[in-house]
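Participant: A predicted structure for the sequence below; I have some questions about it.
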Amino acid sequence: MVTARIEDYALLSDCRTAALVSTAGSIDWLCLPRLDSASVFAALLGDEHHGRWLLRPIDADAVSTRRYEGDTFVLVTRWTSGDAVAEVHDVMPVGAGADAEASALRTDVVRRIVGIRGEMTFAQHLTLRFDYARAMPWVRQTGTDDEPCLVAMAGPDALAIRGAHLEPNDHEHTGEVSIREGETRDLHLTWFPSHRDMPALLDADVAFAETAEWWREWAGRIAHSGPHHAEVVRSLLILRALSNRETGGIAAAATMGLPEDIGGERNWDYRYVWLRDAALTLEALVDHGFLSLADSWRTWLLRAVAGDPADLQIMYGPAGERDITERELPQLPGFEGSRPVRLGNGAATQYQADVVGEVIVTLSAARAAGVRESEFSWALERQLLRFTAEQIERPDQGLWEIRGEPRYFTHSRVMIWAAFDRGVRAVEEDGLDGPVERWSGLRDRMRREIDEKGVRDGHFVQHADTDEVDASLLLLPQVGYCRPDDPRMLATVERIEQTLVRDGLVYRYRTETGVDGLSGSEGAFLACSFWLVEQYACTGRLDEAEALMDRLCGLANDVGMLSEEYDPGAGRQLGNTPQAFSHLALVRAADALARRAHRPRG
């Protein structure tokens, strides 16, 4: 098994797919050409036999440190071996030149070895396994001694590996590269469709310079001042890295199958576009000056949900694909034996009543920020509101995608309230057209129901049939249902602190109640802890807010990445990474600390 922990990985991104690079210098996860494509490197979910690209000094005692080159995703790993020092600079170029059509037909990873002091020899171990390690490729040498090239093909996919000579060795390819002070050596991996000719070699100097400048220019437009500035900038960069630059779809995470419970069954595929997560991500980006992304995502949304709103899904592929059927991959043993590894996500077929509310609230926020209505945007919102009205009696699986019995989850009912509230405001405040009296009536009906059935013993409850709380209730003030200092909210926070806070971090709900229909447990959900920071900040508990925020930011790895969950007992990250939900919650918590006042979304 791969011995790296989840926090040992750094992200490379070209805003279409992503690679994970370990502290040991191994690319253990890469799907090509898109984030949701089949993997060519899947050691993350098994071992080296499931695909990897290791590049590290032959000296087993060599030590490394790493960083991103400023506000970019150019990863610099510095290796020290005795008196010798060398660096590996890893990059996924954002585009391959000015020709967008040609760029879509290739994906590149460039690994540059730079000699800093003395001489160092690096070993390469390249194991290519296509289609989630189900396909052993046909590999052939096509280059020369001066310009070595390895070409691997399997089905629709082909890879060219250039820059250093590699020899076959028991179903992998190995080689060594020596580098002296002042020298550089570039190693290239290029994906291309197997029915097309191999693309020309990239100019590595241009690729590094243009990609670094692309990221720096984007980060330079981030509008933010206040505490935790570096963490906010890196989080927004990660959210951009999870956004497809061609389709506008925003993925929930870069990975699949990473466990919420080591050795357990809670291993999901998060490489898709959850409407909820994407909406919240978009709102974070709009809040920090990126209005053009709002228009792009709204266009994506229109394409994805086009047709009958009754066919609405909670998630889609990066271009709006609907078929993401869940199945298992038995050939992958899973991260630290956590099985099954699931491809696709069965939650796509669930009804989650909060999703439309999240979308409507975000579109309302975008409108308030100055994003103009398109020819079809308000018509889309009206259709979504009509769909919500038709489903108002229907219980759902809720924010946490439970696989147990549908319920009337309080958070879901509040988001229905929020959807109609924003619809009413769009008509009354923004001059748009719609059945405002009907929407107003439905909004008032939802408030009466929530106040009656969603509150028990003075606090909000998880759903109408329990007195349990869950962390989604921390979101009620965020959408304006109540103020953070509402007595019911303060009582809810007290119950959350009593029952869901362990080792100072917030868990989503008590898994032992069986509400989610799954076995095992899970770690503390990082987004929930950031929500508690915001709640504290908005109710004057500033010392507690700042202390929790500092602790949470300290859980990020050395390059600023957060996964979905954290195990405080074992001191390690859990779940898929990097997780959009965690990073967007960090951004909102930092904004709340800077503001120190309540500001509802939308």
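Facilitator: Yep, that arrived.

Participant: C-alpha only now, for contacts and for neighbours.
Facilitator: Will do.

Participant: what are the ranges of the strands in the stretch 51-200 of the chain?
Facilitator: 52-57, 63-68, 75-81, 84-91, 107-117, 119-127, 138-141, 149-154, 157-162, 167-168, 173-180, 184-193 (DSSP state E, counting those that start in this stretch).

Participant: Report all helices and strands that the longest one contacts.
Facilitator: Packing partners of strand 107-117 (3 or more C-alpha pairs under 8 Å, 6 or more residues apart in numbering; DSSP states H and E): strand 84-91, strand 173-180, strand 184-193.

Participant: Can you tell me which of the ones you listed is packed in deepest?
Facilitator: Comparing the helices and strands packed on strand 107-117 on average neighbours per residue, with mean count of other C-alpha atoms under 10 Å, the densest one is strand 84-91 at a mean of 24.

Participant: Strand 119-127 and that one, what's the angle between them?
Facilitator: In terms of direction (axes from the mean of the first three to the mean of the last three C-alpha atoms, to 10 degrees), strand 84-91 departs from strand 119-127 by 40 degrees.

Participant: helices or strands next to strand 84-91 in the packing?
Facilitator: Here strand 84-91 touches strand 9-13, strand 75-81, strand 107-117, strand 119-127, going by 3+ C-alpha pairs under 8 Å, 6+ apart.

Participant: dropping in the other structure now:
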Amino acid sequence: MSVPIEDYALLSDCRTAALVSRDGSIDWLCVPRFDSASVFGALLGDEEQGCWSLRPADPEAVSTRAYAGDTFELVTRWETAEGVAEVHDVMPVDKRHLDVVRRVDLIRRVVGISGRVEFVNHLRMRFDYARAIPWVRQAGTADAPELRAIAGPDALVLRGVAVAPDDHAHSGRLAVAAGETRDLSLTWHPSHHAPPEQLDVDAVLAQTTQWWQSWADRIEHGGVYHDDVVRSLLLLRALSHQDTGGIVAAATTSLPEHFGGVRNWDYRFVWLRDAALTLQALIEHGFIGVAHHWRTWLLRAIAGDAGQMQIVYGIDGERDLWERELKSLPGYEGSAPVRIGNGAAEQYQADVVGEVLLALGAARDAGLEESAFSWPLERALLAHVAEQLDRPDNGIWEIRGEPRKFTHSRVMLWVAFDRAVQAVHEHGLDGPVERWERIRAELEAEIDAQGYDAERGHFVQSYGTSEVDAALLVLPQVGFCAPDDPRMLGTVAEIERTLMADGLVHRYRTTTGVDGLAGHEHPFLACSFWLVVQYAASGRLADATALMDRLCGLANDVGMLSEEYDVHAHRHAGNTPQALSHLALVRAADAIAAASA
């Protein structure tokens, strides 16, 4: 039976991530990168797809958990009839490049608090998305046991505990009394290399704790919802690749938007939109250096013909994200198919250039100096979109139906040229500013005429329809209109009337068939946070605070949010942790702080 999505906590070394359940089972781990094949895939199936469970032998043991301070050291406290013990789960952060270290480590430190607690350790390794059962052999000594597993390019080494074969898995027991500590470690390395040296656990735990805490201490935020903002920014950092600067949209693939349905997508890639919005959130809270790292990634990824720009790339900037279905993973609660890769890489989404230029403009305003290629890149992107202004697109929600002229996309095109004009007038950069101003004016007139339903008094999802879309909530945030513009207030009223479910916001009405997919989905958390921003900016501070409290209350016990929320079953849905949800939380908290000042 699948564990509820909200029962997972994230471990991260800023190159990949693991998900740990409340019951002490690591059910998701891809190595060595976020988008690599899994070695633990029980998240999308069951134990047969691989996991590493460490929990007390007492079936009545009760657990509580929390991160140690502003870090990703997860401390699970177990209380049993015989005593109390803690498990400290950590993925050490190594500041050296992965090409140098060539290892990924998971440490599980067991600490006795009182009495005596016996633990059961159960390891089931399934490489390559559960398509490969590894060849396993015992090594080491009685005092320093090792279990080594190899399949294809991957190898794992378990140290610190003796285990025995158990039905194509390995199990063992260990016990700790008050004051005792046992360290278990699992290390990935390329199979053609010798196993790396065992870590000095005390040293790497201290180093990793200091790394995360010092990063959190740099966060510039003294407003309301401080703890929620700090944890959200930490999660955004945890989803950012240490070496390349790529920011993945989530740590998982194929967690369903509709349980039992087909809306299952791979989010372990770098969407320019999500990464640009994450960049803005980090800049606004003091991380200008991140802007430089991401801009360098962007220049590498897009380098060449701007007309070949994709809306999503691999972590290194890879273009081939071929979408295919896996039969080896049955899916979360049977939600099939499980997909790896993402076909959205081949879509045209007109809004993306606007988000990219918005983020680069924010970095410029924050003091990031232009590189030799940064402004030429922006000019090339503008020239490209100017050549295809009339082209319909797939929109921010990546519809798989017929392309349309989405109002949000048209507004983001307006944003692209608006920020280019600002760059010339406010920062002295060069460019055909008169042409950009003309295109901006033409887009504004077009949106007013075709993206607004004057009879009904609200902006519309796409030209030729009367439907609304939650993405329209972004219009005031990007400066297209004022939050209290009558057109915007009418749009909010229509969104409240047609897209709200138990106080939360759907992206759009799936019953219209716009997305070309079967099934439905749940309210989208980022959209609900966007409504908080709109409420706060338009004088509805009490409504903003009430909705914000509700949304923050949906985070799990360690502060994580997924993509959507099932208001009927009261559970998380979609991939987790979702970068867009957390960066929208940060923006909503900032909006409430500004409105309260």
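Facilitator: Happy to help now that I have it. Bear in mind that the values here come from a model prediction, so they are computed numbers and not experimental data.

Participant: TM-score for these two?
Facilitator: Overlay of the two chains. TM-score (TM-score structural alignment, normalised by the length of the second structure): 0.99; 595 aligned residues with a C-alpha RMSD of 1.0 Å.

Participant: Let me see the contact set for the spatially closest residue to D557 of the second structure that is not a sequence neighbour.
Facilitator: Of all residues not flanking D557 of the second structure in the chain, A66 sits nearest, at 7.3 Å (C-alpha to C-alpha, 6 or more residues apart in numbering). Applying C-alpha atoms under 8 Å, 6 or more residues apart in numbering, one finds that A66 of the second structure lies in contact with L74, V75, T76, D557, V558.

Participant: ok, 7 Å please
Facilitator: Going by C-alpha atoms under 7 Å, 6 or more residues apart in numbering, A66 of the second structure touches L74, V75, T76, V558.

Participant: if we can go back for a sec, for the helices and strands packed on strand 107-117 of the first structure, give me a markdown table that also has distance to E564 of the first structure.
Facilitator: Putting these into a markdown table (distance: least, C-alpha to C-alpha, whole Å) gives the following:
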| stretch | distance to E564 of the first structure |
| --- | --- |
| strand 84-91 | 25 |
| strand 173-180 | 34 |
| strand 184-193 | 29 |
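
Participant: closest to P156 of the first structure out of those strands?
Facilitator: strand 184-193 (5.8 Å; C-alpha to C-alpha).

Participant: tell me the angle the closest one makes with strand 173-180.
Facilitator: Per the same axes, to 10 degrees, the angle that strand 184-193 of the first structure makes with strand 173-180 is 150 degrees.

Participant: equivalent range in the second structure for the helix or strand that strand 184-193 of the first structure is followed by?
Facilitator: Reading on from strand 184-193 of the first structure to the C-terminus, the next helix or strand found by DSSP states H and E is helix 204-219. Alignment of helix 204-219 of the first structure against the second structure: residues 201-216, by TM-score structural alignment.

Participant: Test my guess that S440 of the first structure contacts V424.
Facilitator: Yes: applying C-alpha atoms under 7 Å, one finds S440 of the first structure in contact with V424, separated by 6.2 Å.

Participant: Settle it for me: which of those two has more neighbours?
Facilitator: Counted by other C-alpha atoms under 10 Å, S440 of the first structure and V424 do not tie: V424 has more neighbours, with 23 against 18.

Participant: out of everything not next to it in sequence, what's closest to the more buried one?
Facilitator: Nearest to V424 of the first structure is V436, by C-alpha to C-alpha, 6+ apart, at 5.5 Å.

Participant: quick one, what contacts the residue most central in space within the second structure?
Facilitator: Nearest to the mean C-alpha position of the second structure, by C-alpha atoms, centre = their mean, lies A250 at 2.8 Å. By C-alpha under 7 Å, 6+ apart, the contact set of A250 of the second structure is L239, Y267, R268, N575, T576, P577, Q578, A579.
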